[in-house]
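Enquirer: got a predicted model here, sequence first, then my questions.
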Amino acid sequence: MQSTKPSATSTIALADALREQFAGVVLPMWRGAGFNTSLNLPYEAVSADAHRPLPAVRYRAMACARQLFVFSQAGEAAHAQTLFDSLVHTFHDTRHGGWFYSVDAQGAPLDTTKDLYTHAFVVFACAEFGRRSGNRHALETVHRTSALIESKFAADGDLFNAALSADFASVTGTPIQNPLMHLTEAWLAARAATRDNAFDAALRRLAGAIAAHFVHVPTGCVAELPVGARDNLLEPGHQFEWYWLVKQAPELFEAYGLNDALERAFSFAQRHGVDAETGGVCASLDENGAIRDATQRIWAQTEYLRALASHGDAASRDALPRQIALFRQRFLRPEGWFECKTPAGEVARADMPSTTPYHLATAYDALPR
């Protein structure tokens, strides 16, 4: 009897179709209509119909950094250089150090909070840009911003605060999961770009802190808030994202039990957070696996694809082509993508943010070729 299992060739063809749409539609969108040539910054979002930029209220450093990563990874050196120059010129705080969270529609500082999420993405994007371009200023920025994070954002237990005042004098946000995950991502990228062993040591300390303060032992999931916090959440998309990150350097994480924990978290998130019929990944669960927020955001779908691609077992390999096909059918369209959908498939957010291509790019890069 002929096997009905999908072949590796068919999986590659499905993945290639995603990458072709990205290269032919998404990248031109953000080089063109989505890019403010007066400020040399990406708009926050464009409309779904004609790719018109939404009225500008702010521009975020994190959004600029994500676009810097995307165009660096795509090999579009000239546009990446423009984005790097704009990041440094527009968002670097020359008085206090570090990076502004946002500027206003004219490019003047707006929210001067020192945000760990933003600083992590500066490190991440500059590592990718520096690795591909050899730009020494970018690699210096990786080291300088990482040192600032360790000195200014440090909290008890080898954790890092989520936000500080503009002058770093007061804590405005205590440790939470998401910026710590992206700091892990950033230091993995910095490690690859610089070959500096200091990032190995930093990652081991951070891994120990995550294991001690954020891993929900019954499920293995990395919780959104420190374990024991009231109304804590487990986000399936973040379990899949952590799973992929730990896979990139398992030797740095295994001593703290994160490798085993994330295997269990993957299974928990897949069982409770993925709709068996549509493949849609929900936004959040409670600690027992009940759905708290059923919204299906595109980034969580891309993280599921990336986790499946990196899992390695036969069940994940077999599930991957179907999941790619469901993702393409449910979340992509000729003009771009759908940012959020309801479980019934209705569009919950119609515009396309400048931050989403980063999720598409990282997922597509992990799929088979």
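Expert: Arrived safely. Please read all numbers here as calculations on a predicted model, not as lab measurements.

Enquirer: please count neighbours and contacts with C-alpha atoms only from this point.
Expert: OK.

Enquirer: ok, now which ones touch Ala155?
Expert: The contact partners of Ala155, taken as CA atoms under 8 Å, 6 or more residues apart in numbering, are 161, 175.

Enquirer: now with 10 Å, please.
Expert: Under the criterion of CA atoms under 10 Å, 6 or more residues apart in numbering, the contact list for Ala155 reads 161-162, 171, 174-175.

Enquirer: Three-state assignment for Thr219, please.
Expert: When the structure is split into helix, strand and coil by DSSP: H, G, I helix; E, B strand; the rest coil, Thr219 lands in coil.

Enquirer: burial measure for it, as a count.
Expert: The burial metric for Thr219, expressed as a neighbour count using other CA atoms under 10 Å, is 21.

Enquirer: wait, it touches Arg271, no?
Expert: No. The pair Thr219 and Arg271 does not pass the contact test of CA atoms under 10 Å, sitting 11.4 Å apart.

Enquirer: joint contacts of these two?
Expert: With contacts defined as CA under 10 Å, 6+ apart, the residues adjacent to both Thr219 and Arg271 are 265, 289.

Enquirer: please compare the first structure with the one that follows:
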Amino acid sequence: MMHSTRPGSPQYLRAEGERLLAFARNARLPEWGYGWLDSDGSPMADDTVHTYLTARMTHVFSLAVLLGHEWAAEYADHGIAALTGPLHDDRHGGWYTATDRAGRPLTDEKAAYPHTFVLLAAASATSAGRPGAAELLAQALGVIERRFREPESGLLRERWDRSWSSLDTYRGGNSNMHAVEALLAASDATGDPALADRALEIAAFLVNSVARNTDWRIVEHFDSNWSPALRYNEQHPADPFRPFGSTVGHGIEWSRLLLHMRAARPDADWLLPAARQLFARAQRDGWNADGHEGFLYTVDWEGRPVVTERLHWVLAEALGATAAMHQVTGNEAYRLRYDEWWHWAEDHFIDRGAGSWHHELDATGHPASTVKKGKADVYHAFQATLLPRLPLTASLASAIRSSRAVAALQPPS
């Protein structure tokens, strides 16, 4: 029997989840919404309120409500108030990408990426029974359907101006990946299987068509006709949202999402083989690929390392994906990787002094900030503590709510 403190054990995961939630509470801004946390766990002093971060924290605290944390209800509601208040554009509809703390928008854009997280937050909050969440969910679904979803492809457009009058020609894989996550959660929250069908439509194109033809490397960037733009941002390879090449962590994240999709749509027989291929490709490309331990950030289209910084979210996704793959396949190799990578997380990423996880390391394992500064939020790391303890369903919220997961997930008394 595993020792209770062994990295990755159920007791360890529960304790780590509690530690991350305690750190996350620091992100609450007194005015409204949630801030980007610095390395010590204080909101950055730049006065910015990011919609996607506020939505991700609302999602996390909604999951905490479902876990039985009574205190988390107030935090989930604080996020809903921000998403229905200052972060929402009451004149034109939809959500600003970011505002200052006075509620003034900082960009003249409406982007798919933050909108997908508003949808995820609303779905998880609805599953948690939070007041106003169902209305927020209906509103988010409406905006995504009217403004972002292309009827002919089923994929999401990337970016409009504030008034929805000018559309950018760029199309992005990242926002569509998170749309899959959010649509599955919304399908669970509403009981509408058509939303899961829309998620499957996105995955079928980006994975079963595109990634299958690029040796299972995820394509991030496209033109307006959805033709891959393989050299996009070649001069700015370390961009935190639009890096050049293929992002290793997204191959891993997609592999897990396909397994959630399979729980909702078991008739789609391509999902499990594709998940295996994506995971295997990302592991070969990313783990120790430059002669140093850890998952690097990006590779080119031949699999050569490009940005070698180690980002915490990549390892967090790998931990969740190995647990999911082992649960579905029973293959012992996934469990061995799971054990190895949790030990690596404990030894390198988890910050026992200042809290949370270091969000970035350089190739030699030292804290860095080349791609991102601080410890923005706990979304990826917290989910990594949940997935190994949950049945594999379409969404984390529905998994927590399932009766056989409750006992192991209860917070400490």
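Expert: In hand now; what should we look at? Because the structure is predicted, anything quoted here is derived from the model rather than measured.

Enquirer: name the nearest of the contacts of Ala155 of structure 1 relative to Pro55 of structure 1.
Expert: The nearest member of those to Pro55 of structure 1, counting by CA to CA, is Ala162 at 28.5 Å.

Enquirer: what's the match for that closest one in structure 2?
Expert: When structure 2 is aligned by TM-score structural alignment, Ala162 of structure 1 is paired with Glu158.

Enquirer: show the contacting residues for its match.
Expert: Listed by CA under 10 Å, 6+ apart, the contact set of Glu158 of structure 2 reads 110-113, 147-149, 167-176, 224.

Enquirer: from the contacts of Ala155 of structure 1, which ones fall inside strands?
Expert: Mapping the contacts of Ala155 of structure 1 onto strands (DSSP state E) picks out Val171.

Enquirer: which of the contacts of Ala155 of structure 1 sit farthest apart?
Expert: The two members of these with the most space between them (CA to CA) are Val171 and Pro175, at 10.0 Å.

Enquirer: residue contacts, the aligned residue in structure 2 for Glu235 of structure 1?
Expert: For Glu235 of structure 1, the aligned position in structure 2 is occupied by Thr247, per TM-score structural alignment. Under the criterion of CA under 10 Å, 6+ apart, the contact partners of Thr247 of structure 2 comprise 174, 217-220, 241, 282, 285-286, 296-300, 306-307, 314.

Enquirer: which of Val171 and Pro175 of structure 1 has more neighbours?
Expert: Pro175 (22 against 15).

Enquirer: list the contacts of the closest residue to the more buried one other than its chain neighbours.
Expert: Residue nearest to Pro175 of structure 1 in three dimensions, not counting chain neighbours: Asn161, with 4.4 Å by CA to CA, 6 or more residues apart in numbering. Shown here is Asn161 of structure 1, whose contacts under the criterion CA under 10 Å, 6+ apart are 115-116, 149, 152-155, 171-176, 179-180.

Enquirer: give me the subset of the residues you listed lying in helices.
Expert: Using DSSP state H, 116, 149, 152, 179-180 are the members of these that sit in helices.

Enquirer: show the buried residues in the residues you listed.
Expert: Neighbour counting over those (16 or more other CA atoms under 10 Å) leaves 116, 149, 152, 179-180 as the buried ones.

Enquirer: what is the nearest of the residues you listed to Arg195 of structure 1?
Expert: Ile149 (19.0 Å).

Enquirer: identify the residue of structure 2 aligned to that closest one.
Expert: That one, Ile149 of structure 1, aligns with Ile144 by TM-score structural alignment.

Enquirer: distance of the closest residue to Leu37 of structure 2 other than its chain neighbours relative to Gly374 of structure 2?
Expert: In space, Leu37 of structure 2 comes closest to Pro43 once its chain neighbours are excluded; the distance is 4.3 Å by CA to CA, 6+ apart. With distances taken as CA to CA, to the nearest Å, Pro43 of structure 2 is found 9 Å from Gly374 of structure 2.

Enquirer: who touches both of the two?
Expert: When contacts are counted by CA under 10 Å, 6+ apart, the set common to Pro43 of structure 2 and Gly374 consists of 36-37.

Enquirer: for Trp287 of structure 2, what is the corresponding residue in structure 1?
Expert: Per TM-score structural alignment, Trp287 of structure 2 is aligned with Val274.

Enquirer: repeat that for Ala203 of structure 2.
Expert: Across the two structures, Ala203 of structure 2 finds its equivalent in Ala207 of structure 1, going by TM-score structural alignment.
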